[in-house]
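Asks: Predicted model, plus sequence, below.
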Amino acid sequence: MASKDLPPLTASFPNIFFHNQFIAKPNWPHESTDLSGKVAIITGGNTGLGYECATQLLSLHLTHLILAVRSPTKGEAAASQLRTAYPKAIIDVWPVDMASYDSIQTFAKRVESQLPRLDIAILNAGIRNIKFIPVPSTRHEETIQVNYLSTMLLAILLLPGLKSKSPAGTPGRLTIVGAALALLPTLPSAGDTSLLTSFDSPDKYNAHEQYCMSKLLVHAFLYKLADYVSADDVVVNIADPAFVKGTGITRDVPIFGRILMALFGALCGRTVRVGASTFVDAAVLKGSESHGCFLMSWKVEPFNSSLYTPDGKQTIEQLWRETTDELAFAKVQGIVESMKRG
């Protein structure tokens, strides 16, 4: 069953964490898995989980990989290593700044004009800021901007290409990198005040809560987006890599915090290889049964429990309206409507 059709999780988050980190077993590709001829995009593919995901896709004979990165210099350094390891593959570096709507639109237009084929898009780029940082061009807090608003914009802009540029009878694959931490917060109640601007107050900023909320908002948006997109055209899902050690996500944390996280990671963390395998599982191994779903520990799991309540469903509708209004400059509502028309 799809995530929205499953009963909400009743296990406590510590129990979920323990299961994810110590009990769940990876779902590795069968040796016959072959991505020859296929084209994939990975955002944030120059480091950490994104780079490891790139490595795993290329090991499955992926023909063409595009690393979508903010820094072309770092992207080319990563691409050079991958080209050495996989000389038969085409590996390109395309710039995209996930804090810039203009950059995202430019990237999406390049996909449309320059790629004759597109099979897989893995939206891995994300941030976890310690301090409140507003994005000057949008005035939204950067964590919500990058992890939610900009990621949803890129996801929607890639949908038509994933549908039209994948082979007939084979749906494109769009995997958004999520987090089990999305299960922790409660979706805000719908009301007359703006949901999106409620996350833009520096006085109320809490780094951990904001990161968790940014991932929950993706759950809420996908809950409705899946109604517009057929699994026959594009399979869209969210993949949780769980807590992974050595990804660099704590690089902005003060030194004492980094030491604690390193110790915690040594005790509890998945390896980068195991964490990235969840992306490959979601984008390559899972089928239409994963459409519109949250995948945790290689299985379809329920969304955050607050999405299943009457109040949560009202908030989903409000968030959808506010998000499509925010992104109206890119005509996102028209794009999702065109997907629904088949």
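Replies: Everything's here; your move.
Asks: okay, CA-based contacts and neighbour counts for the rest of this
Replies: Fine.
Asks: Spatially nearest residue to Asp97 (excluding sequence neighbours)?
Replies: Spatial nearest neighbour of Asp97, excluding adjacent residues (C-alpha to C-alpha, 6 or more residues apart in numbering): Arg70 at 4.9 Å.
Asks: now swap in Lys25 and tell me
Replies: In space, Lys25 is closest to Ser297, 7.4 Å off (C-alpha to C-alpha, 6+ apart).
Asks: hang on, the one you found packs against Ser277?
Replies: No. Ser297 is beyond contact range of Ser277, at 9.9 Å (criterion: C-alpha atoms under 8 Å).
Asks: Show me how far stretch 111-128 is from its chain's centre.
Replies: 11 Å (C-alpha atoms, centre = their mean, to the nearest Å).
Asks: Included below, for side-by-side comparison, is a second structure:
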Amino acid sequence: MGVLALWWGILSRIFAGKTKTDVLPPSLSFNGQSILITGGTSGLGLETAIHYVNLGAASVIITARTLSRGNDAKLAIEKRTGKKDVVNVMVLDMDTFAGVKGFMKQLRADVTKLDIVLLNAGVHNFEFQQSPEGWEQDIQVNVLSTILLGTLMIPWLRQIKKTGQIQHLGFVGSSSHYISPDISKWPTQDVLQTFNKKENFVSGLHNYAISKLLFHYGALELSKLAIDDDGNPSPIINIVCPGMIRTNIARGFANKGPLYKLIEAAFMFIRCNPADVGARSLVLMGDTTKEEHGTFRNPMLSREEYASKSAPMLTSPEGKRMQAQVWKEITGVLVKAVPEVGDIVRP
């Protein structure tokens, strides 16, 4: 019965049809703007970079784990857009806090203008793996390193902000943050360490959803930090989910064997939209208003639908308590690893 239920779940998802998507307005332009995209060598990151170049961006920085991989992506973007001298490559290792610190050091030294920052880099493991820092890798990359990078970005973006400039800081989230996790079963203390234990790694899908909810709590707290002395967001922060997209983020699933590879291929082809279609949602993040600051953007749901579905995790008393606890734990880890974080999160 369990096997039949599993296959029914897989097949029902495969034949459910593709998800709704965003559309780029014909008048949309990023003429002259400077943009940074982490994880820009494939999938959503690469396609978002291509969109921005085609829409007039003057400078697009993409990050890669290695310079050679980044340069390959740069050549691919130049070939598809027909534009050179727009894309630059920087190396970013999200597996370690030192990698994030080193990246920010280079960024501060080399870059004097940014209009849009998209933190897209992420992982989705289907087996328990730990980073060099000792954290389960989904938690390390999707939560701790991403929130660290976002935290360090806020004061630096303000520092380089020009008069009248509107800056955006976007995060790629996931709808799984409100679909799978049941926080009523979570501990009230040591939440991060609980999910850092191998015995609590239920499955890759389950753990990815947990990492995305932990991240979401952190990103919502960053949206509070981004409010300046005048009560305005600086930068404007948004979390974006483009829907189900054909990318290689779940490559660990296909690597489990031929059957898994076949299931992934069928699911990706029938159920998921191409990466260039999903990337439209990420592009539109760079055009949001200050009234949209701190919101979760998803083409599949209205704001009202999302508010209803996410209430147990986010706006219920239990959700608010969990967000405060997770933020306390995240900042505790980050301040210990990168002391300057303390000056940012504790006014």
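Replies: That came through fine. Worth saying up front: this structure is predicted, and the values here are computed from it rather than measured.
Asks: shared neighbours, Ser297 and Ser277 of structure 1?
Replies: Common contacts of Ser297 of structure 1 and Ser277 (C-alpha atoms under 8 Å, 6 or more residues apart in numbering): Pro26, Pro241.
Asks: Helices of the stretch 51-200 of structure 2, start to end?
Replies: 67-81, 97-110, 137-138, 146-160, 176-179, 191-194 (DSSP state H, counting those that start in this stretch).
Asks: ok, and what's touching the first one?
Replies: It refers to helix 67-81 of structure 2. 40-42, 46, 49-50, 53-54, 62-64, 84, 87-91.
Asks: cutoff 7 Å now
Replies: The contact list for helix 67-81 of structure 2 (C-alpha atoms under 7 Å, 6 or more residues apart in numbering) reads Thr41, Ile50, Asn54, Thr63, Ala64, Lys84, Val87, Val89, Val91.
Asks: close enough to count as contact, the fifth one and Gly39?
Replies: Going back to what we said before, that points to Ala64 of structure 2. Yes. Counting by C-alpha atoms under 7 Å, Gly39 is a contact partner of Ala64 of structure 2 at 5.8 Å.
Asks: thinking again about what came up before, what's the match for the residue nearest to Asp97 of structure 1 in structure 2?
Replies: For Arg70 of structure 1, the aligned position in structure 2 is Arg65, judged by TM-score structural alignment.
Asks: what's the neighbour count on its match?
Replies: Arg65 of structure 2 has 19 neighbours, counted by other C-alpha atoms under 10 Å.
Asks: dump the residue contacts of it.
Replies: By C-alpha under 7 Å, 6+ apart, the contact set of Arg65 of structure 2 is Val91, Leu92, Asp93.
Asks: picking that back up, how about CSV for the helices of the stretch 51-200 of structure 2, with distance to Leu214 of structure 2 added?
Replies: Formatted as CSV, those follow (distance: least, C-alpha to C-alpha, whole Å):
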stretch, distance to Leu214 of structure 2
helix 67-81, 29
helix 97-110, 18
helix 137-138, 10
helix 146-160, 10
helix 176-179, 8
helix 191-194, 8
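Asks: What is the aligned counterpart of Asp287 of structure 2 in structure 1?
Replies: When structure 1 is aligned by TM-score structural alignment, Asp287 of structure 2 is paired with Leu285.
Asks: which ones are touching the nearest residue to Phe253 of structure 2 once chain neighbours are set aside?
Replies: Leaving aside its sequence neighbours, Phe253 of structure 2 sits nearest to Phe126 (C-alpha to C-alpha, 6+ apart; 6.0 Å). Contacts for Phe126 of structure 2 (C-alpha under 7 Å, 6+ apart) come out as Ser203, Gly204, Gly252, Phe253.
Asks: what sits against the alignment partner in structure 1 of Ile270 of structure 2?
Replies: The equivalent of Ile270 of structure 2 in structure 1 is Leu267 (alignment by TM-score structural alignment). By C-alpha under 7 Å, 6+ apart, no residues touch Leu267 of structure 1.
Asks: And the residue nearest to Phe253 of structure 2, how close does it get to Met244 of structure 2?
Replies: According to C-alpha to C-alpha, to the nearest Å, Phe126 of structure 2 and Met244 of structure 2 sit 18 Å apart.
Asks: just the strands in structure 2 please.
Replies: Counting by DSSP state E, one finds strands in structure 2 at the ranges 34-37, 59-64, 87-91, 116-119, 168-172, 236-240, 296-297.
Asks: mind putting the ones you listed in a markdown table, mean neighbour count and distance to Lys198 of structure 2 included?
Replies: Below are the strands of structure 2 laid out as a markdown table (neighbours: other C-alpha atoms under 10 Å; distance: least, C-alpha to C-alpha, whole Å):
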| stretch | mean neighbour count | distance to Lys198 of structure 2 |
| --- | --- | --- |
| strand 34-37 | 24 | 32 |
| strand 59-64 | 24 | 28 |
| strand 87-91 | 21 | 30 |
| strand 116-119 | 26 | 27 |
| strand 168-172 | 26 | 26 |
| strand 236-240 | 27 | 29 |
| strand 296-297 | 23 | 31 |
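Asks: could those strands go into JSON lines alongside distance to Glu340 of structure 2?
Replies: Shown next, in JSON lines, are the strands of structure 2 (distance: least, C-alpha to C-alpha, whole Å):
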{"stretch": "strand 34-37", "distance to Glu340 of structure 2": "22"}
{"stretch": "strand 59-64", "distance to Glu340 of structure 2": "23"}
{"stretch": "strand 87-91", "distance to Glu340 of structure 2": "22"}
{"stretch": "strand 116-119", "distance to Glu340 of structure 2": "20"}
{"stretch": "strand 168-172", "distance to Glu340 of structure 2": "20"}
{"stretch": "strand 236-240", "distance to Glu340 of structure 2": "21"}
{"stretch": "strand 296-297", "distance to Glu340 of structure 2": "28"}
